[in-house]
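A.B. asks: Here you go, sequence then predicted model.
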Amino acid sequence: MLPLIVVIVLIIIGFYFFSKKKKTAVQPLLSIDFKQQLSAHIPYYQKLDEGNKIIFEQKVEAFLTGITIEGVGTTVDDIDRIMIAASAVIPIFGFSDWKYRNLTNVILYPDTFDGEFQFEGENRSILGMVGTGYMNGQMILSRAALLKGFSKSAGKENTAIHEFVHLLDKADGATDGVPENLLAHEYVLPWIKMIHQEINKIEHGKSDINPYAITNEAEFLAVVSEYFFQKPDQLKHKHPELYEMLSRIFSQDPAESLS
């Protein structure tokens, strides 16, 4: 049996290394001035006033502290991390204290992948995915799609924002296009009606919304949310009722606050 003094010393040493390890694990893995990179690469951030820029920066740091980002078949650099974090923050920027409790890891692939998570070979068309089943808590993103979403050629599309909207939708227990945690009960039925009306217009070629939105209600929400955050002025002009409902869901008015 060890002497009492030895046991005490071992406990102190163990506590020291545990505390040190815990502290190290939560540090954001950024070696560059991330504020400068936000200004260079994130249009949403560029248009915020100074006070909201500080809040955005804090939310980016908080996300990077709590979520593991790793690459498979590609190297993850700090700009990748900043773009992923910004994609997570943009949809929840209107909420004072939102955390993605249904996410632990973001896995970055070099490009498109297939349903078996392979990023080489044929039949690769998936740009992003929120995991279910044994992949629950994971998100997979194409690095090529991530970069394109923040490029000048992105247009109305941003794959990473699309996937984070799926996570918001999933937070109430069902990825069904009706984020009940974010939408007051009296707006649920009008929102569902609006979804189906707009899907009908898309099917008949009378809408500029990406046709992928007709896949199901969940994809409709994610697709129009990309449009909402990427081109808010255009969405507000062409689809005012849809814009107003999305403003309720996300508790923000990007066409106004980013003008």
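C.D. replies: Received the coordinates, thanks.
A.B. asks: can we go C-alpha only for contacts and neighbour counts from here?
C.D. replies: OK.
A.B. asks: which residue ranges form the strands in the stretch 101-250 of the chain?
C.D. replies: 105-109, 128-130, 138-142 (DSSP state E, counting those that start in this stretch).
A.B. asks: quick one: which of those is nearest Lys21?
C.D. replies: Lys21 lies closest to strand 105-109 among the strands of the stretch 101-250 of the chain, at 19.2 Å (CA to CA).
A.B. asks: ok, which stretches of the protein are helices?
C.D. replies: Counting by DSSP state H, the segments of the chain that form helices are 4-25, 34-41, 43-46, 50-66, 78-92, 143-149, 159-170, 185-203, 217-230, 232-238, 240-250, 254-257.
A.B. asks: How about the third one, which residues are buried there?
C.D. replies: Within helix 43-46, the residues scored as buried using 16 or more other CA atoms under 10 Å are 43-45.
A.B. asks: Adding distance to Ala184 and mean neighbour count, write the strands of the stretch 101-250 of the chain out as TSV.
C.D. replies: Shown next, in TSV, are those (distance: least, CA to CA, whole Å; neighbours: other CA atoms under 10 Å):
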stretch	distance to Ala184	mean neighbour count
strand 105-109	30	21
strand 128-130	25	22
strand 138-142	28	23
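A.B. asks: Can you add distance to Ile67 and give these back as TSV?
C.D. replies: Shown next, in TSV, are the strands of the stretch 101-250 of the chain (distance: least, CA to CA, whole Å):
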stretch	distance to Ile67
strand 105-109	6
strand 128-130	14
strand 138-142	10
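A.B. asks: What are the buried residues along stretch 34-45?
C.D. replies: For stretch 34-45, by 16+ other CA under 10 Å, it's 34, 38, 41-45.
A.B. asks: Kindly report the same for stretch 199-210.
C.D. replies: For stretch 199-210, by 16+ other CA under 10 Å, it's 199, 202, 209.
A.B. asks: Could you tell me the end-to-end distance of it?
C.D. replies: 10 Å (CA to CA, to the nearest Å).
A.B. asks: Just give me how far that stretch sits from the chain centre.
C.D. replies: Relative to its chain's centre, stretch 199-210 lies at 25 Å (CA atoms, centre = their mean, to the nearest Å).
A.B. asks: here comes the other one, which I'd like you to weigh against the first:
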Amino acid sequence: MILSWFRNRRRRRILAEHFPADWQRLLERRLRHYRHLPLEQQRRLHQIVQVMVVEKEWAAASGLEITVEMKVTIAGEAAVMVSGHEPPYFFDRLHTLVIHPGTVRFSPHQAARNQNLPAGDFDGIAWHRGPVVLSWTRLRRELMGQSPGHNVVLHEFAHHLDGLCGEMDGAPPLGDVKREQQWYAVTESEFFRLVGNARRDEATLLDHYGASNRAEFFAVATECFFELPHELRERHRELYDTLADFYHQSPAEWLPRHETTANLQTDADGNYVHIDLRRRRRSDHAR
């Protein structure tokens, strides 16, 4: 109770400050979603960014120097996904973000010494009840439109949301039994559909990485929901509507179609073939 009082007082002080004009210009330049957001969602995004930049611990790895630009960009990407919620959600259970200059890499020796470290190369990792780790190089490539449909910040923050009510199992907090039943019915059907598509090596809109497990399915679906909302709504309407209910927003209503969608390869049926440039392994969420 006392800690909440101090936290709320600190936040009132943070939010009493005007949103910096250079931060706004940065978001307009860096985040495709930002300039298209409804004004009320932009207002909430500003509040979330202000709080996250100040409150979170921003840790650098491998000699990287953390800049305000990095903090605002990452906080802005994360804020987009929860900008439909009122009151604003500040990711209160996330305390630390670790930013790597390039690929996040843990050797077999490191993993053997620490059971919480997954061995391999990653673009990001979200620890259950722990930090979110991101590759700045990967994020920069995605911001430049080099991987349409992919967004490492959305992916890893979706894992964080997934773990708020227990294990990372593809079922984030939903609030009531009816919504949980709807979520289970739709996501189970879509998950097994993607598993079958991946097994047969068929072209899909949703990245085959989502067939790894239900947690990855939710994270991949979240990326697609925000990055390719028109295509997801057209091809997976029930999944789109279920995610829109959870995130309290409908990006297809305000975000133009991705400028580079036409550059994606398609098969004879018009299905998008995603060439996945990420080097994620099976567990980019960790216990």
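C.D. replies: Sure, I can see it. Since we're looking at a predicted model, the values are computed, not measured.
A.B. asks: wait, which of the buried residues of helix 43-46 of structure 1 is closest to Val9 of structure 1?
C.D. replies: Of all the buried residues of helix 43-46 of structure 1, Tyr45 has the smallest distance to Val9 of structure 1: 50.0 Å, by CA to CA.
A.B. asks: Next one: whichever residue in structure 2 pairs up with that closest one relative to Asp92 of structure 2, how far apart?
C.D. replies: Counting by TM-score structural alignment, Tyr45 of structure 1 lines up with Tyr34 in structure 2. Tyr34 of structure 2 sits 22 Å away from Asp92 of structure 2, going by CA to CA.
A.B. asks: returning to that earlier point: any idea how far the match of Tyr45 of structure 1 lies from Ser212 of structure 2?
C.D. replies: Where Ser212 of structure 2 is concerned, Tyr34 of structure 2 sits at a distance of 31 Å (CA to CA).
A.B. asks: Once you drop chain neighbours, what's closest to the aligned residue in structure 1 for Gln249 of structure 2?
C.D. replies: In structure 1, Gln249 of structure 2 lines up with Gln252, judged by TM-score structural alignment. Of all residues not flanking Gln252 of structure 1 in the chain, Gly94 sits nearest, at 5.2 Å (CA to CA, 6 or more residues apart in numbering).
A.B. asks: corresponding residue for that neighbour in structure 2?
C.D. replies: The alignment partner of Gly94 of structure 1 in structure 2, by TM-score structural alignment, is Gly84.
A.B. asks: Likewise for Phe63 of structure 1?
C.D. replies: Using TM-score structural alignment, the partner of Phe63 of structure 1 in structure 2 is Met52.
A.B. asks: tally of neighbours for its match?
C.D. replies: By other CA atoms under 10 Å, 23 other residues sit near Met52 of structure 2.
A.B. asks: Report the buried residues of stretch 238-248 of structure 1.
C.D. replies: Within stretch 238-248 of structure 1, the residues scored as buried using 16+ other CA under 10 Å are 242-243, 245-247.
A.B. asks: before we move on, back to that, with Trp191 of structure 1 as the reference, name the closest of the strands of the stretch 101-250 of structure 1.
C.D. replies: Distance to Trp191 of structure 1, taken as CA to CA, is lowest for strand 128-130 among these, at 23.2 Å.
A.B. asks: In structure 2, what stretch matches that closest one?
C.D. replies: Using TM-score structural alignment, strand 128-130 of structure 1 lines up with residues 124-126 of structure 2.
A.B. asks: Tell me the one of the buried residues of stretch 34-45 of structure 1 nearest Asp169 of structure 1?
C.D. replies: Closest to Asp169 of structure 1 out of these is Tyr44 (21.4 Å), distances taken as CA to CA.
A.B. asks: List the contacts of Ile14 of structure 2.
C.D. replies: 50-51 (CA atoms under 8 Å, 6 or more residues apart in numbering).
A.B. asks: Distance of it relative to Thr96 of structure 2?
C.D. replies: Distance, Ile14 of structure 2 to Thr96 of structure 2, by CA to CA: 19 Å.
A.B. asks: Next: Leu174 of structure 2.
C.D. replies: Look at Leu174 of structure 2 and Thr96 of structure 2: by CA to CA, they are 25 Å apart.
A.B. asks: now swap in Pro108 of structure 2 and tell me
C.D. replies: Relative to Thr96 of structure 2, Pro108 of structure 2 is positioned 24 Å away (criterion: CA to CA).
A.B. asks: swap in Asp245 of structure 2?
C.D. replies: 28 Å.
A.B. asks: and what of Phe106 of structure 2?
C.D. replies: Separation of Phe106 of structure 2 from Thr96 of structure 2 (CA to CA) stands at 19 Å.
A.B. asks: Check Gly163 of structure 2 too.
C.D. replies: According to CA to CA, Gly163 of structure 2 and Thr96 of structure 2 sit 15 Å apart.
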